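[1] 3D model of this:
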Amino acid sequence: MHVVATAGHVDHGKSSLVRALTGTDPDRLAEEKRRGLTIDLGFAWAQVPGAGTVAFVDVPGHASFVPTMLAGVGPVPVALLVVAADGGWMPQSAEHLAALDALGVRHGLLVVTRADLADPAPALAAARAEVAATSLGEVPAAVCSTVTGAGLDEVRRALAGVLAAVPAPDAAAPVRLWVDRAFTIRGAGTVVTGTLGAGALRTGDELELATAAGARRVRVRGLQSLERERTEVGAVARVAVNLRGVERGEVARGDALLTPGWSVRTDVVDVRCPGAARRPGELPAQLVVHAGSAAVPARPRPLGADGDDLLVRLRLDAPLPLVLGDRLLLRDPARHLVLGAGVVLDVRPPALRRRGAAAARLADLRDLHGEPDEASELRRRRVVRGAQLRAMGVPVRSVPVAGDWHTAPGLPEQLGERLAALVAAHDAADPLHPGVPLEEARRALGLPERSLVQVVVARAAARAALRVAEGRVVAGAATEQLPARVARAVEAVLADVSAQPFAAPDAERLRELGLGRAELAAAVRAGRLERVAEGVVLAPGALRRAAVELARLPQPFTASEARRALGTSRRVALPLLQALDAARLTARDTDDRRRVLAGTGAAGGPGSPPPRR
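    Sure, this is the predicted structure:
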């Protein structure tokens, strides 16, 4: 199927031409028939020789209904521009053509109607000159009369030729169906219609319904195309979608049905306005942005010129589902004037809060023209999820560095140098706490997730000798070194316990040596002391040696028997026994006595290798 939208001045015969080509009156409302004026979008279709099925979206031509006209033209790739021989080129002819140009429509047919009422040559010549200066370029043309039927076959042949040149749609593309009508059918529920420009719809599909109020998941209950029930409809097509569980008041023209995760609902976009820099002063404080069938008020903020183009930030009154490269039509409703196009450059732009941010943003956008490019996006965003890139319309071909995270080429290596300097500065300032906590490193590097710090460490390991230990990024030998003062104090503790290995120094002795909580923790991390409890430290391997000594007692044994066997005080014995339990070297019986567990290696004697803690 092909879908074609009409365009042209009011009362120039658009609906009459559609009726003559299809045999169906596209004006469906009683008010339209009473006034002889198209008010809302009309739809009709026919078999066109050489083109197959062609569906027509007939739009109103009156100035008051330009937003409705744009809702019909926006999603349609081919235009049928109609000019009356007895009317010639008129204001709405120009505005409709400006809209087609802004939307980037490149396929069209110029038809001069009412050839039975006036010489069509002047109107044809004037229209051709106007159209040639737009995105449509040199289009085929035909002359006809819908009253006499003269020239209608020529219109059909010319239309078939235009449609033959239209590129085939991408059947595998994600769906973005802009809603142009929503209504209720008794027994079926809510139905929406639109032009499917790419992808395919199937009954049972789960889609996302994007509205001004938010987005929600919906399921396709049924499909129709050209009043026939279908289980699947592929682009390009006019389609009616019956939605399960959606009330009529929850959906309206301008909403969209989307493949989940393949667009970004955004109310702030940066756009390039081709040629706008040559027309200073045309950008009003408030304008209307047209995208698909949607029309949303917006406030523009010019960022600056790039040659003949103007780069602009648009703040929309309601979010729209957009991707990079979308063409937005910008219209001044106060002057009833189509200002031109805005090509979407960024659907997730950064905030402009600091002085000079707009100028910096202008420089950042200068090389962008709306063609989605992964390398460019990675350079600008540094770190981004692949799902976010795909939602922005960017094809993702690189390999993620962690999870779904992608980075700019060389970024982990650059950050590795910064991280090495950060660790070195931290260790110099606080040698008792070597290494930088992962969370602190993440914030310092501006990374969104700790897993990315691990990537930076891995990439920098060979050059910067970094590693992750106990939740901290440390330099290679950081955990094996102690400040000289602390090292001397630790040696004094080891000398104290050399004769009585389980007689831990008391708090007064530790204070005398200058070993506070931080110093003791550093010594334990370095493997120079073994922590039994808060303020109770022994030589490394003390727990294993204690188990060996206790294994020589009759099993089970009491705490008092253990204290005497170890030659220590109650202050040390009780937490030591608890530590042995926790290390599964001993087990506590119901009568509060303990036994050394078999298979712990305790029977191996004092020479058994001590566990690292």
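
[2] can we go C-alpha only for contacts and neighbour counts from here?
    Will do.

[3] May I have the distance across stretch 393-404, first residue to last?
    Using Cα to Cα, to the nearest Å, one end of stretch 393-404 lies 16 Å from the other.

[4] got the contact list for residue 439?
    The contact partners of residue 439, taken as Cα atoms under 8 Å, 6 or more residues apart in numbering, are residue 450.

[5] how far does the host helix or strand of it sit from the chain's center?
    Here residue 439 is covered by helix 438-445, with elements defined by DSSP states H and E. A distance of 24 Å separates the centroid of the chain from that of helix 438-445, by Cα atoms, centre = their mean, to the nearest Å.

[6] Can you tell me which residue is spatially central in the protein?
    Residue closest to the average C-alpha location in the chain (Cα atoms, centre = their mean): residue 388, at 2.9 Å.

[7] Shouldn't that residue be within a strand?
    No: counting by DSSP: H, G, I helix; E, B strand; the rest coil, residue 388 falls outside a strand, being helix.

[8] which residues in the stretch 201-350 of the chain form strands?
    Counting by DSSP state E, counting those that start in this stretch, the stretch 201-350 of the chain has strands at residues 206-211, 214-225, 228-230, 232-234, 237-244, 256-258, 264-273, 287-291, 294-306, 309-322, 327-332, 337-346.

[9] And the contacts of the fifth one?
    By Cα under 8 Å, 6+ apart, the surrounding residues in contact with strand 237-244 are 1-3, 55, 188-197, 218-226, 233.

[10] Would you mind listing which of these are buried?
    Neighbour-count burial (16 or more other Cα atoms under 10 Å) applied to the contacts of strand 237-244 gives 1-3, 55, 189-197, 218-226, 233.

[11] Let's see this one next, to set against the first:
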Amino acid sequence: MEPDRFAEEKRRGMTIDLGYAWTRVGEGPGATVLAFVDVPGHERFIGSMLAGLGPAPAVMFVVAADEGWRRQSEEHLAAVDALGLTRGLLVVTRSDLADPGPALAEAQEHLAASSLGTVDGVAVSGATGAGLDELRRALVRLTATLPSPRTDGRVRLWVDRSFTIRGAGTVVTGTLGAGTLTVGDTLALGDREVTVRGLQSLGDDAGAVPAVARVAVNLRGTDVAEVGRGDALLTPGAWAWTGVVDVRVRPHQGETADLPSELVAHLGTAAVPVRLRPLGGAMVRLTLHEPLPVEPGDRLVLRDPGRHAVGAAAVVLDAAPPALTRRGAAASRARDLAHADDPAAVLADRVRRTGAVRAADLVAAGVPTQDASRVRTVGDWLVDPATWDRWRAGLVAAVDEQARTTPLDPRLTADAARRRLALPDRALLAPLVEAAGLAYADGRVSRPDAGNDLGPAEAGLVKLEAHLAADPFAAPERPELDDWGLGVPELAAAERVGRVVRLAPDMVLLPTGPAQAMRTLAALPQPFTTSEARQALGTTRRVAIPLLEHLDRRGWTVRVDGGHRRVKGR
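    Predicted coordinates for the structure are as follows:
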């Protein structure tokens, strides 16, 4: 395949823009399909080179036998090293024009000092075909060393090309590094959603394309002017866009302090101007000219556009860093970031700042949640251990205060507990109650030994219970209740703990009273009058009428007309 697409490239024999090619090594189901992104070498096109290199999982590094190691080789290796690529293959070409040995040895020495380390080297000639069979075998060995890609979960496809096909519309291409694309998928493009109309991978139509793969995506209802290199197709709602990131910087040459304050950051196929604010040591805050979908662990190349050169490598440590508002905040932040290579420390730091956060929100913000060993997992929430301990102590104190100040109502309502502790979700209360050794029933929190005792009102309540046990429908009147020290607050408290049922604010029966009444009413000829019910229950109209209305509200009795009721179902 000829990856150079433009007439100028063919005329000058020099790659100017990204080119694309693929091949199949071997036959049958065991064949290896290889896709290549051909990147330009000249320093004036380093931006395009980085767009092709950014999403790639491995690199085939080419040096000419008759030219050896060149300045553009150094720039390419600096980019490879900045991106932290660890898998590659060295190819010395034009071996028919010069002895490939010196070029091979020199290049391997340079590569060994980079993230690639020691790699296989192959000498070939495109003119004679010498070494091409060994090159194919070496490429197959290289692909066998690549880690298994993640084919589920969220997608981030960096677009490296967009064009229009007559009858199909807009098509974009990119290297899918993780996840799976499927025809019919809805993806986010900037602030709007687009639909995948069709998919191709290496020239073949596909219903779904899993990573890692070169993929062409036909977008429905999207003009070609609305999407281009540097854009990203994303799983909707799964990525947080950020304009500020904290990174660890490794300058290509010199010290961090020597870096310019303005550089261009390359991520995927995107290139965005950034402003650098040193925090201390190798830690730097980058303010992006425009936001990007970034996650911790992303590797950036910081390019110096004035020198047409790679200035530094950067690893994103935090994609949603805190504001630096206090004196000494930058230095303190640098110390915090010193442990950011530890995923558990990164997660714990983010959770610590907010106290508690939903795991899904962290994933959307690009914070990996797999290692939650330093935070507390409570359902869908991740909670800072110190915050959890503070909540637990606060809940115990709130319950004890409720019992002390309101002995008739010693149980704290769930809503009051949530407000008191400023819990972000009521779902956190039940596990918090358990951790605090408290009791939680009927939407209220109390000490386990709180029981149903009403404190000062207990003696009067015992007399009330004895009275109703002897005559279930003889609800005491106000003078008797006053003699027993049972006002409306005391009766309400007794109802809350299940000791009585209130028919009116100061009219009560035992909790068994309504069911006992139903057994009596069900034995009457249906329908029955209020007078017949009163006589059967052996009570007064003062009690019978609110009792019947109570049974109506429960749905146990049904009004037939103005003077009659019947037991439901009879």
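
[12] Report how many residues lie close to residue 529 of the first structure.
    23 (other Cα atoms under 10 Å).

[13] For it, give me its contacts.
    490, 520, 523, 537-540.

[14] which one of these sits closest to residue 405 of the first structure?
    Closest approach to residue 405 of the first structure among the contacts of residue 529 of the first structure (Cα to Cα): residue 523, at 37.8 Å.

[15] The closest one: which element?
    Element membership of residue 523 of the first structure [criterion: DSSP H and E] is helix 517-525.

[16] So for that helix, what gets flagged as buried?
    Within helix 517-525 of the first structure, the residues that count as buried by 16+ other Cα under 10 Å are 519-525.

[17] What segments of the stretch 301-450 of the second structure are helices?
    329-337, 343-354, 359-364, 385-405, 414-421, 429-436 (DSSP state H, counting those that start in this stretch).

[18] Of the ones you listed, which is nearest residue 270 of the second structure?
    Nearest to residue 270 of the second structure, of all the helices of the stretch 301-450 of the second structure, is helix 359-364, at 20.0 Å by Cα to Cα.

[19] Report the buried residues of that closest one.
    Buried residues in helix 359-364 of the second structure, counted by 16+ other Cα under 10 Å: 359, 361-364.

[20] Closest to residue 42 of the second structure out of these?
    Using Cα to Cα, residue 364 is the member of the buried residues of helix 359-364 of the second structure that sits closest to residue 42 of the second structure, with 38.1 Å.

[21] hang on, the closest one packs against residue 242?
    No: taking contacts as Cα atoms under 8 Å, residue 364 of the second structure lies outside contact range of residue 242: 11.5 Å.

[22] What lines up with residue 172 of the second structure in the first structure?
    Taking TM-score structural alignment, residue 172 of the second structure has residue 192 as its aligned residue in the first structure.

[23] In three-state terms, how would that match be classified?
    Per three-state DSSP, residue 192 of the first structure ends up strand.

[24] That one and residue 290 of the first structure: what is the separation?
    Distance of residue 192 of the first structure to residue 290 of the first structure, computed by Cα to Cα: 19 Å.

[25] wait, what's in contact with residue 174 of the second structure?
    Counted by Cα under 8 Å, 6+ apart, residue 174 of the second structure has contacts 157-161, 214-216.

[26] quick one: residue 488 of the second structure from residue 345 of the second structure, how far?
    Using Cα to Cα, one gets 55 Å for the distance from residue 488 of the second structure to residue 345 of the second structure.

[27] So for the two, which sits in the more crowded spot?
    Taking residue 488 of the second structure and residue 345 together and counting by other Cα under 10 Å, residue 345 has the greater number of neighbours (20 against 16).

[28] Tally up the residues packed near residue 93 of the first structure, please.
    22.

[29] Confirm for me that it is in contact with residue 83.
    Yes: the criterion here is Cα under 8 Å, and residue 93 of the first structure meets it with residue 83 at 7.3 Å.

[30] Next, the closest residue to residue 516 of the first structure other than its chain neighbours: secondary structure please.
    With sequence-adjacent residues excluded and distances taken as Cα to Cα, 6 or more residues apart in numbering, residue 516 of the first structure is closest to residue 510, at 7.1 Å. What three-state DSSP gives for residue 510 of the first structure is helix.

[31] wait, residue 510 of the first structure sits on residue 520?
    No: contact criterion Cα under 8 Å: residue 510 of the first structure and residue 520 do not qualify, at 9.2 Å.

[32] so who does residue 47 of the second structure touch?
    Per Cα under 8 Å, 6+ apart, neighbours of residue 47 of the second structure: residue 271.

[33] So what does it match up with in the first structure?
    Residue 47 of the second structure maps onto residue 67 in the first structure, by TM-score structural alignment.
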